[in-house]
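Visitor: whatever this is, show me its structure:
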Amino acid sequence: MKAGIGISKWWFYLALLPMILGICAWQGWAWWSWASAPPVMPDTSPQGGDKTVQIRIPAGTSAQQIGRDLEAAGLIRSTDAWRLWSYWLMWRNQPGGFKAGTYKLSPTQPLSAIASKIWTGDVMQLSFTIPEGWSLQQMATYFESLGFFKAQDFLAAASQIPKDKYPWLPADLPFLEGFLYPDTYQLASDRISPQQVINLMLDNFEQKALPIYQKGQNSTTLNLVQWVTLASIVEKEAVKPEERPRIAGVFTKRLRQGMKLGSDPTVEYGLGFRQTADQPLTFAQVKTASPYNTYLNPGLPPTPIASPGLASLRATLYPENTDFLFFVARYDGSHVFSRTLQAHEAATRAIRQQQSQKRKAS
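Guide: Below is the predicted model of the structure:
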């Protein structure tokens, strides 16, 4: 009888075991479903999917520390679940590994999606825009305002001429003014450095601007640096797109006739000053000696004064064949063009008189 009771207990425990294992498995799965789920469930509002957190993972950070940082940032629910998923990725021999960088992550993403992003190095892309006509100094100030790097670090890097990588760069170039192509760029956040930004912009110049010169260089007497220099002056002078070829034509004609260019933007560049309608260049400033003062010095300034866009580069390579030798700005972006000095001076007086009347009226 006792033997029968023992056998019955054995069968009872044997029958109970699958039930216990099932309960454990269910509890484990329930825990994993909770632990790997997004900490914040996406709501139905349009802003629900816009919740993001930027997190920086320094080089050499362990998987366990990454998990702790993610949990502290509210991006995952459990470091234990993170550790298990890390083991799973390694056990499966997934190519890659957790990579350093700055990531844009959302608490509405599941743990697996966040892990995949960091494992494959899908770092955040940073965007920046350089307008046409900006100088190196303006770029440096802009990059510092974005928090990319210090302005002085950028200017120092722009004084290093990487002719080994870009052999087309002119010889004896003191800095890269004019050759950093104005455009909108995207760069991985882990690659933000002055040199990486400069390389990106030089690559763009090589792809977009250089072929224009190579195709049309037989139609001009300007070498590469002279072309970019004159185009940078056209860029700073022109506001109306339709006037660019004419302005380029005036400067080209003055150069051919041995006349001084007499361009205000070159004086401004040399002085580090930007004139406005209310604060125009003074006579004393125009007479201030500088290698960039094209009222005092014949020919082109020693370097470009800004980064010209394609329109100014093309206009300089294919200038309008014009009889005009002078022009003066109307302060609305347009210019009055003149063939003689007498007509130019009359136009200048008329514009100044109009400006004076506007000030009095206001």
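Visitor: use CA for all of it now, contacts and neighbours both
Guide: Will do.
Visitor: where's the residue nearest the centre of the chain relative to Leu261, distance?
Guide: Centroid check for the chain by C-alpha atoms, centre = their mean gives Phe128 as the closest residue, at 2.8 Å. Distance of Phe128 to Leu261, computed by C-alpha to C-alpha, to the nearest Å: 34 Å.
Visitor: which SS state does Asn293 fall under?
Guide: coil (DSSP: H, G, I helix; E, B strand; the rest coil).
Visitor: what's near enough to touch the closest residue in space to it that isn't next to it in sequence?
Guide: Closest residue to Asn293 apart from its sequence neighbours, by C-alpha to C-alpha, 6 or more residues apart in numbering: Val267 at 4.7 Å. By C-alpha atoms under 8 Å, 6 or more residues apart in numbering, Val267 lies in contact with 285-286, 290, 292-295.
Visitor: element containing Val267, please.
Guide: Following DSSP states H and E, the helix or strand that holds Val267 is helix 264-271.
Visitor: what do you get for Ile55?
Guide: strand 53-57.
Visitor: repeat that for Ser145.
Guide: Applying DSSP H and E, one finds Ser145 within helix 136-146.
Visitor: I'd like the distance between the residue nearest to Asn293 and Pro301.
Guide: Taking C-alpha to C-alpha, one finds Val267 at 10 Å from Pro301.
Visitor: which neighbours do these two share?
Guide: Contacts common to Val267 and Pro301, judged by C-alpha under 8 Å, 6+ apart, are 292-294.
Visitor: show me what contacts Ser356?
Guide: Ser356 neighbours (C-alpha under 8 Å, 6+ apart): none.
Visitor: ok so, going back, most neighbours among the shared contacts of Val267 and Pro301, please name it.
Guide: Using other C-alpha atoms under 10 Å as the neighbour test, those are led by Asn293, with 27 neighbours.
Visitor: pretty sure that one is touching Gly299, no?
Guide: No - using C-alpha atoms under 8 Å, Asn293 is not in contact with Gly299; the gap is 10.1 Å.
Visitor: one more sequence to fold, the one below, so I can look at both together:
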Amino acid sequence: MKKLLATLVALGVLLVAGIGGWFALGWYAGSQVEEETSFIVPSGATLTSVARGLEEEGHIGSADRFLLRAKILGSSDPIKAGEFLLPKGASSAKILDTFQHGDVIRRFVTVPEGTPSVIVHDLLMAEELLVGEIPVPEEGSVLPNTYDYERGEERIAVLARMQRAMDETLAELWPNRSDRTVVNSPQEAVILASIVEKETGVPEERRMVAGLYSNRIRQGIMLQADPTIIYPITRGRPLGRRIRQSEIQAINDYNTYSMVGMPRGPITNPGRASIEAVLNPEQTDAIFMVADGSGGHEFNATIEGHNAAVERWFALRRERGEM
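Guide: Here you go, the predicted structure:
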């Protein structure tokens, strides 16, 4: 009897150990994730509903067994909402840990410097993993930058972050403005910066262009910035042709060929560097500029110097067969 009892006890211990091993193996080693895949934990989801989803998608064999093992062997930390990447071969323990402590997959949308609001609208509407409709944002309200977002996020929420970034940038830069600036408010800074943004693609020129336009405003000289002619026609989209003489002479709230001072509003969304430029413009006596053929400009303080620079530019264009 003693031998029989000892045998039964040994068998019981082996049975318990086997069950325990099977139970642990199913948590730490078992995996049905055949390839790297993403899984979305909806906002407000419970671990039970997530387990059902994992079972439906074939990532675990049983939601009930997953929940039992999670209760006994897993962490009690809450799961996070978002889209997560489950690696190939992920165990149930790894899956739960990913939902509790892993990084949510972030995607990105980039608004280049000088992107007008109609194009910002197009960019956000083209992001298929975002949801909801948005209006065309107010011109100059968006700070060009790269922004991250989650699958299923509202477009209006992403746009709000872009606009909040502009507000925060202006609040940061405005108190540090130079006494050389001619703008009297953050809004005026955005307006002038939008012209600087459209007038030069050379980062090193921004402060010089800002200095030139600051001089013109001080002296009551028309800014005569070509992009201000185009904006009321296309609202920032490419014109696709040469500017007509009638458009140069058009009288409206934006055309700086027919008005002194700045337009009524921005003509694009300027980047941080252009805003900094108009708040701290170059100290210069230049009031004229013309393209120099290399992507930048030649700056002059006199009409004689400017006319000579124009002749050099025309000669270069004729040499290139552009005239």
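Visitor: counterpart of the residue nearest to the centre of structure 1 over in structure 2?
Guide: In structure 2, Phe128 of structure 1 lines up with Val109, judged by TM-score structural alignment.
Visitor: for that match, which three-state class applies?
Guide: Assignment for Val109 of structure 2 (three-state DSSP): strand.
Visitor: how close does it get to Val136 of structure 2?
Guide: On the measure of C-alpha to C-alpha, Val109 of structure 2 and Val136 of structure 2 end up 16 Å apart.
Visitor: re earlier: in structure 2, what residue corresponds to the residue nearest to Asn293 of structure 1?
Guide: So Val267 of structure 1 corresponds to Ile229, using TM-score structural alignment.
Visitor: Ile119 of structure 2 matches what in structure 1?
Guide: Match for Ile119 of structure 2 (TM-score structural alignment): Gln138.
Visitor: give me the number of residues near its match?
Guide: 14.
Visitor: what does Thr98 of structure 2 give?
Guide: 19.
Visitor: how much does the helix or strand containing it stray from structure 1?
Guide: Using DSSP H and E, Thr98 of structure 2 sits within helix 92-101. Once fitted to structure 1, helix 92-101 of structure 2 is off its aligned match by 2.5 Å on average (mean C-alpha distance after the TM-score superposition for structure 1).
Visitor: quick one: buried residues of that helix?
Guide: Judged by neighbour count using 16 or more other C-alpha atoms under 10 Å, the buried positions of helix 92-101 of structure 2 are 92-100.
Visitor: measure stretch 178-185 of structure 1 end to end?
Guide: 17 Å.
Visitor: centre of the chain to that stretch, how far?
Guide: Distance, stretch centre to chain centre, for stretch 178-185 of structure 1: 8 Å (C-alpha atoms, centre = their mean, to the nearest Å).
Visitor: now swap in stretch 32-51 of structure 2 and tell me
Guide: Stretch 32-51 of structure 2 has its C-alpha centroid displaced from the chain centroid by 27 Å (C-alpha atoms, centre = their mean).
Visitor: what helices or strands is the helix or strand following the helix holding Val267 of structure 1 leaning on?
Guide: Note on helix 264-271 of structure 1: by DSSP H and E, the next helix or strand toward the C-terminus is helix 283-286. Judged by 3 or more C-alpha pairs under 8 Å, 6 or more residues apart in numbering; DSSP states H and E, helix 283-286 of structure 1 is in contact with helix 264-271.
Visitor: the helix it packs on against structure 2, how far on average?
Guide: Relative to structure 2, helix 264-271 of structure 1 is 2.2 Å off (mean C-alpha distance after the TM-score superposition for structure 1).
Visitor: pull the residues that contact stretch 56-75 of structure 1.
Guide: By C-alpha under 8 Å, 6+ apart, stretch 56-75 of structure 1 touches 38-39, 53, 76-79, 82-83, 86, 98-103, 105-109.
Visitor: rerun at 7 Å
Guide: Contacts with stretch 56-75 of structure 1, where a contact means C-alpha atoms under 7 Å, 6 or more residues apart in numbering, come from 39, 76-79, 82-83, 100-103, 106-107.
Visitor: now do stretch 266-276 of structure 2
Guide: Contacts of stretch 266-276 of structure 2 (C-alpha under 7 Å, 6+ apart): 113-117, 139-144, 173, 189-191, 193-197, 206, 228, 231, 236.
Visitor: repeat that for 8 Å
Guide: Under C-alpha under 8 Å, 6+ apart, the answer for stretch 266-276 of structure 2 is 113-117, 139-145, 169, 173, 189-198, 203, 206-207, 227-228, 231, 235-236.
Visitor: out of all of them, which helix in structure 1 is the longest?
Guide: Assignment by DSSP state H gives helix 2-35 as the longest helix of structure 1.
Visitor: please compute how far that one lies from its chain's middle.
Guide: 62 Å.
Visitor: and it with helix 111-119, angle?
Guide: Angle of helix 2-35 of structure 1 versus helix 111-119, following axes from the mean of the first three to the mean of the last three C-alpha atoms, to 10 degrees, is 60 degrees.
Visitor: helix 2-35 of structure 1: which residues count as buried?
Guide: For helix 2-35 of structure 1, by 16+ other C-alpha under 10 Å, it's Ala35.
Visitor: which residues of structure 2 fall in strands?
Guide: Per DSSP state E, structure 2 carries strands over the ranges 37-41, 82-86, 107-110, 146-149, 288-291, 297-300.
Visitor: can you say which of these is nearest to Val183 of structure 2?
Guide: For the strands of structure 2, the distance to Val183 of structure 2 is smallest for strand 288-291, at 19.8 Å, taking C-alpha to C-alpha.
Visitor: Tyr213 of structure 1 against Gln226, yeah?
Guide: No - taking C-alpha under 8 Å as the definition, Tyr213 of structure 1 is not a contact partner of Gln226, at 11.2 Å.
Visitor: can you give me the buried ones in the strand holding Ile55 of structure 1?
Guide: 55-57.
Visitor: rewinding a little: tell me the contacts of the match of Phe128 of structure 1?
Guide: So Val109 of structure 2 contacts 123-124, 127, 146-149 (C-alpha under 8 Å, 6+ apart).
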